[in-house]
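Q: A structural model of the following input is requested.
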Amino acid sequence: MQLFVRRVFVHTLLLGSLVSVLLPGGLGLSSAALATEPQRDLIAGLKPLATIASGRQDSFSLRGDVRVSIDGSQQPVEMQLNRYDAVSFDLQLSHPEYALTLRRRSDVTVLLLPKHKTAFVAKGDVPEADSLAPANLVGRMISSASELAPVTLGLTMLSNGNIDDTLKALASLAKLELTSESGEWKNGNTVLSFPQAGQVQIIADGTSVLLTAGDASGSAPDVLSLADYRVTELDRAELERTFVRGVRRATEILSPGKSLTDPVQRARKVENGALQWIDGHRVVTLWGTPEELGTAHGKLLPEESRRCIESVLYSFGTANVVRTGRWFRHDLQDAYARLSPHIPERHKQETDALARSLQLDPETVQVLNVFPELFHCSGFAVFGSATKDGRLYHGRVLDYMTTIGLQDAATTFVVQPKGYFAFANVGYAGFVGSVSGMNAEKISLGEMGGRGEGQWDGAPMATLMRRALEECDTLAEVQKLWTDSPRTCEYYYVFADGETNEAVGVAATPQSIEFIRSGQGHERLGDGIPDTVVLSAGSRLTELRKRVTDKHGQIDTELAQWLMSRPVAMSSNLHNVLFIPQDGLLYVANASHSKPAAEMPYVKIDLYGLLKQSGTSASESTAAR
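A: This next block holds a predicted model:
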């Protein structure tokens, strides 16, 4: 799944920003190479594609043959784009694992998935900002927060100026050198050439792109001849919005600009909430009623919430549609319909308030918040004889698709809901449930997913986690909550109590629940280790058990963090958390765009200190219980 999503993301980005290879900006010419004849050859070679990129040619064909290295292997992608007029085009994309055709006409847009024999037919009006209409489309698909943003400036220059003069101006900015023997233009590892008239080939860093421009052949074919396809009707605005925003978000994820890799760290306060930065880590404190929590959340994290939503619904959603042949939002809506009866009303009120604060329809935020149910990490608790000082250390490794860019929304929330226990929730903007958390009563929780997708008739995992943080002050209460609640899918957990120095592993399905005590052996987990609970799978479990056994009796904060390092954590490691519930401390590491969480520094978060700082104590939060 992770690999498939990454491949589709990379290929989507290649298509969405394909026009960037039409521009010599970033390649350019050195002053020594600006002899008249070579420069004319370069401009002549680029001009057919630059004319297309300028938007001045309503009718054309463009073929792309791409070879891109992903995870150590060469992946071939073939693309054919035929534009028939100012509003109509056909785009075909094929890869050994998938294929899609997108056909747009003045009154309808159709997405075909040949490998699934599925067609999505979309009609209706589309807001200009989310339209797939060709005019200025690349500008809508490339985010200003991406390193690709200068492409839009180059397109504007091509659109508004003389193409020859613009190409000359762009060429003069860079450092290509002509290799006379081969007729290639080079800059380091980048090679630009023109194999035939109307062709441009670029080879750089393991990627080869051959573009061939030509005339569109014939008139636009009928898009509704779908005899062999299973047809799903969609609102056209939804289909086109999914592609436009999905590609735009992919440009941020795969080619992030400085605003994402090094965001401005500015503290903010709103009613019932505050944002601060601790050693580069985003921390939000919220307090009050459900409506107040949701409203403050949206006001403090509007852009981060947008990125989280667009990562899930649009970028991942596009990849998932291609993978499954089903419309992703429909899957989420179906899941929410079955999960909703088991979600507390206060959580729904908070989600609706968050949606209003973000100026989104409530359904969008509701379905986002069941996303963790669709996907299915490692965890441990060590204490007593296993640790250097007898304290309980609870580690939680979340291996969860760094590919979709959730790290841009990573936030640790300190939440003080009126009438319930205060807690820390290591999560993501726009998401009100929990997958990793610790409350002020010294209870800590971490989840590990399993199988069972589609078994939605129960309480969402993230809802149960949040309820336990809000409602439980003993390990027995947490276990009772899970035992008595209808459950979904297959999940594994480590629950810990810093007050009593106890921990338990949990294996839960809709039909059964099993608690694994510290030191207890299990057929899936191996022999018991004294004062230890260890949950993982395969080679990661073997390595984690070895580390715990080798360091038994010596484990402290530093060693507990080391227990979660690679390869116990996977390359998809989104966040790691070390809870020390006795002291109200947690250490959090989030993935960056280039490194998994296990290779990033841990940031110390003091739950009790932050509660005191906000002026509302944990006891005040629970006064109304």
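Q: drop to CA atoms for contacts and neighbour counts, all remaining ones
A: Noted.
Q: give me the number of residues near residue 529?
A: 18 (other CA atoms under 10 Å).
Q: Then it would be within a strand, right?
A: No. Under DSSP: H, G, I helix; E, B strand; the rest coil, residue 529 falls outside any strand and is assigned coil.
Q: Run through the residues that contact it.
A: 518, 519, 520, 521, 549 (CA atoms under 8 Å, 6 or more residues apart in numbering).
Q: And the residues you listed, which is closest to residue 97?
A: residue 521 (41.7 Å; CA to CA).
Q: any idea how far that closest one lies from residue 532?
A: Distance of residue 521 to residue 532, computed by CA to CA, to the nearest Å: 10 Å.
Q: Pick out whichever of the two has more residues nearby.
A: Using other CA under 10 Å, the more surrounded residue of residue 521 and residue 532 is residue 532, with 29 against 14.
Q: neighbours of residue 522, just the number please.
A: Counted with other CA under 10 Å, residues neighbouring residue 522 total 11.
Q: Apart from its chain neighbours, what residue comes closest to it?
A: In this structure, residue 522 finds its nearest non-sequential neighbour in residue 528, 7.3 Å apart by CA to CA, 6 or more residues apart in numbering.
Q: so how many other residues sit close to the one you found?
A: Residues near residue 528, counting by other CA under 10 Å: 17.
Q: which residues touch it?
A: Contact analysis of residue 528 by CA under 8 Å, 6+ apart lists 518, 519, 520, 521, 522.
Q: same thing but 10 Å
A: Residues near residue 528 by CA atoms under 10 Å, 6 or more residues apart in numbering: 516, 517, 518, 519, 520, 521, 522, 534, 545.
Q: For the comparison step, fold the sequence that follows:
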Amino acid sequence: MTILQSVRWPFAAAGLLFCLSLTMVPATSIAASPDSLTQRLDPLFAILSGRETQFSVSVEGQIPIDGKTQSIQLQLTRYNDQSFDLTAHHPEYAVSIRRRPDATALALPKHGVVYIGRGEVDADDHLVPKAIVSRLVGSGCKIAPYLAVVSNSDAKSTLSLLSNFIEIKQTDNSWTIGDDVRIDPIDNDLTALRITAGENQAMIRVEEPAEMLSVDAWPEMRAETIDRKQLELHLARGGRRAMEVLLPSRELTSPAEHPQNVDHGQLRYVDGQRLVVLSGTPEQIGRAHGQLLRDESQRCIDSVLYAFGTVQTVLTGRWFRDDLEKAYVRLKPHIPADHLTETRALAQSLGQDPEVLEALNVFPELFHCSGFALFDSATTDGKLYHGRVLDYMTTIGLQDCATTFVVSVDGKIPFANVGYAAFTGSVSGMNNQSISLGEMGGKGEGQWDGAPMATLMRRALEECSTLQQVEKLWTDSPRTCEYYYVFADGKTNEAVGVAATPESIEFIRPGEGHPLLGEGIADSLLLSAGGRLDTLRSRVQQNHGQFDAEKSMWLMSRPVAMSSNLHNVLFVPADGIFYVANADHKHPAAERPYVRFNLNELLTPAAANQPSTVAAP
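A: All right, here's what the predicted structure looks like:
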């Protein structure tokens, strides 16, 4: 089960409460019935509109996750404008949030720990119950436009309005919506409903709140003190971002394009993809980055630090931000000063604390992927084609932040970096010296006494003009964790696979066999794992000598790319050409169009030629 999928259900259940008001039967057709849906929904509308200030709502559901139906339970109890309890239970984990006027607790029963914060909260991002819906559901969530209707209406008037758009039938005491949704009363209780939608089923019940317990009443659990402002900010921003990812609005699925120029930077849109061109000193580049990608950077921060961070805390029992900051302390001595300068300038441009951007930029220490290089006898024209598959957590919404950067730092080699807003390192890139790089994560998380992987990748792009220089950089640098890489040089048609840990480094040449990769294939270098590696090998063997750009993009299609496929890149470094496909909210990158970029043209300010779209193979 993927990390965010395993804890999506509390947000989905909360969203279900809101969505009830959007998919109901017309009030005019049921008003005469004593068991009308209007009566059934009145308690929920009283809650959603804020008319009811004390209540308890419980949701019990059966939801298929990764092909397996799983049970979930969620209960929200509000006591007053300052206090509430939220509990969530799943076979694999449990979480409780208890908020009182002067303190907030996050309890993780399966780990035996509760984090308690006291004092002030952030002015904008907090968990005060009053008007919390407007803070947890932003414009990036598709149900946001309906909240104003719900908050200023009751069930009868809302259903009457919706009757102009929705056709729903009543059969006895049940209601059906289209072919998939059914609403049933439970035991003639006006405060309880069962909702079935396809394989999803949920029972919703409204009750009187139980006795309010003290924020410190957690028997047999270890209490740890935490900054309350940070605790509520993480939960509020993480919850809001999770709602956007679960129920994205057109603002995210069909974002508006707003090209702009600032000093030392330009934002363009190429067939729906963001392209940012940056040049100047590290400080100038960082400032322009923030000016051009303010909203996208905030969503990246919210996805990584707050949504994913909250999930990781629930799963591990450790406060994620602490883990990340401890890692950064160990990694920082190995990060070049000019990279730190750029990151701090970016933070200042975004109005963020530098520590936020510093923590964000060591996050790729968790990535996992695939890659290949084909050339000479393996390709139709003898050119080197370097493919890079990034399989990583589309479930946290990083696709909303996807950006291709072309960066020219004063005194360094210009390069293209296929990445994400607010991220200054690299996981996929090519420079104008025909050097291309991609990585694949392994094991060893926590081995952080070295240069971050994404820092080494960027250093290679802006410092190295030959494959030998790249190899030397990796050999001479202190390294972190376990990573695998494919490095290529289009000038010489050379490529190398790298297996690197903090203690050792191994270079794998094209055509060489390896215990982890199988027998060698002539003029080919393939890195992946499991069934994906088997498919990759089979495809190359069956089509050896036939690979061009189009067929190389096909090589990265499913199942070589996973369902979590965030981006794919095909580099043709000899020509300075690269193709990028990014995931959207419904499709992995492998099922999306590729956009063609010419790095050499993009480095020429007066270049008139624009990249073009290539259909997904």
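Q: Next, the TM-score between them, please.
A: Here the superposed chains carry a TM-score of 0.95, computed using TM-score structural alignment, normalised by the length of the second structure; 605 aligned residues with a CA RMSD of 1.7 Å.
Q: thinking again about what came up before, I'd like the contacts of residue 529 of the first structure laid out as JSON lines, including secondary structure and distance to residue 397 of the first structure.
A: Listed next are the contacts of residue 529 of the first structure as JSON lines, based on DSSP: H, G, I helix; E, B strand; the rest coil; distance: CA to CA, whole Å:
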{"residue": "518", "secondary structure": "coil", "distance to residue 397 of the first structure": "19"}
{"residue": "519", "secondary structure": "coil", "distance to residue 397 of the first structure": "21"}
{"residue": "520", "secondary structure": "coil", "distance to residue 397 of the first structure": "21"}
{"residue": "521", "secondary structure": "coil", "distance to residue 397 of the first structure": "21"}
{"residue": "549", "secondary structure": "helix", "distance to residue 397 of the first structure": "19"}
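Q: Any of these buried? List them.
A: Buried subset of the contacts of residue 529 of the first structure (neighbour count, 16 or more other CA atoms under 10 Å): 518, 519, 520.
Q: Give the buried residues for stretch 335-347 of the first structure.
A: Applying 16+ other CA under 10 Å to stretch 335-347 of the first structure flags 335, 336, 338, 339, 340, 342, 343, 347 as buried.
Q: Would you check the span in the second structure matched by it?
A: Aligned by TM-score structural alignment, stretch 335-347 of the first structure falls on residues 327-339 of the second structure.
Q: Kindly list the longest helix within the second structure.
A: The longest helix of the second structure (DSSP state H) is helix 228-246.
Q: what's the matching range in the first structure for that one?
A: By TM-score structural alignment, helix 228-246 of the second structure lines up with residues 236-254 in the first structure.
Q: Superposed on the second structure, what's the mean shift for that stretch?
A: Compared with the second structure after fitting, stretch 236-254 of the first structure has a mean deviation of 1.2 Å; criterion: mean CA distance after the TM-score superposition for the first structure.
Q: Quick one: distance of that stretch to the chain centre.
A: Centroid separation for stretch 236-254 of the first structure versus its chain: 13 Å, with CA atoms, centre = their mean, to the nearest Å.
Q: One more: stretch 374-388 of the second structure?
A: Relative to the centre of its chain, stretch 374-388 of the second structure is centred 32 Å away, using CA atoms, centre = their mean.
Q: Enumerate the positions of that stretch that are buried.
A: Neighbour-count burial for stretch 374-388 of the second structure [16+ other CA under 10 Å]: 374-379, 382-388.
Q: Which part of the first structure matches it?
A: Using TM-score structural alignment, stretch 374-388 of the second structure pairs with 382-396 in the first structure.
Q: where's the most centrally placed residue in the first structure relative to residue 318 of the first structure, distance?
A: The residue lying closest to the centre of the first structure (CA atoms, centre = their mean) is residue 404, at 2.4 Å. Going from residue 404 of the first structure to residue 318 of the first structure by CA to CA gives 11 Å.
Q: what's the overlap in contacts for the two?
A: 5, 9, 311, 312.
Q: Residue in the second structure paired with the last one?
A: Here residue 312 of the first structure is matched to residue 304 in the second structure, going by TM-score structural alignment.
Q: Now do the contacts for its match.
A: Counting by CA under 10 Å, 6+ apart, residue 304 of the second structure touches 238, 241, 298, 310, 359, 360, 361, 363, 396, 397, 398.
Q: And for residue 411 of the second structure?
A: Taking CA under 10 Å, 6+ apart, one finds 280, 281, 462, 463 in contact with residue 411 of the second structure.
Q: What's the match for it in the first structure?
A: Match for residue 411 of the second structure (TM-score structural alignment): residue 419.
Q: what's the answer for residue 541 of the second structure, then?
A: In the first structure, residue 541 of the second structure lands on residue 549 (TM-score structural alignment).
Q: How about residue 511 of the second structure?
A: Residue 511 of the second structure maps onto residue 519 of the first structure when the alignment is built from TM-score structural alignment.
Q: Can you name the residues that contact that match?
A: 382, 504, 527, 528, 529, 530, 531, 532, 533, 534.
Q: secondary structure class for residue 469 of the second structure?
A: Under three-state DSSP, residue 469 of the second structure comes out as helix.
Q: what does it align to in the first structure?
A: By TM-score structural alignment, residue 469 of the second structure lines up with residue 477.
Q: From residue 28 of the first structure, how far off is that match?
A: 66 Å.
Q: More neighbours: those two, which one.
A: Using other CA under 10 Å, the more surrounded residue of residue 477 of the first structure and residue 28 is residue 28, with 24 against 13.
Q: Skipping adjacent residues, who's closest to that one in space?
A: Sequence neighbours aside, residue 174 is the residue nearest to residue 28 of the first structure in space, at 3.5 Å (criterion: CA to CA, 6+ apart).
Q: my guess is that neighbour meets residue 30, correct?
A: Yes. Counting by CA atoms under 10 Å, residue 30 is a contact partner of residue 174 of the first structure at 5.9 Å.
Q: who touches both of the two?
A: In contact with both residue 174 of the first structure and residue 30: residue 187, using CA under 10 Å, 6+ apart.
Q: Map residue 271 of the second structure across to the first structure for me.
A: In the first structure, residue 271 of the second structure lands on residue 279 (TM-score structural alignment).
Q: Residue 269 of the first structure pairs with which position in the second structure?
A: Under the alignment (TM-score structural alignment), residue 269 of the first structure pairs with residue 261 of the second structure.
Q: Give me the neighbour count for its match.
A: By other CA under 10 Å, the residues close to residue 261 of the second structure number 14.
Q: May I have the secondary structure class of it?
A: strand.
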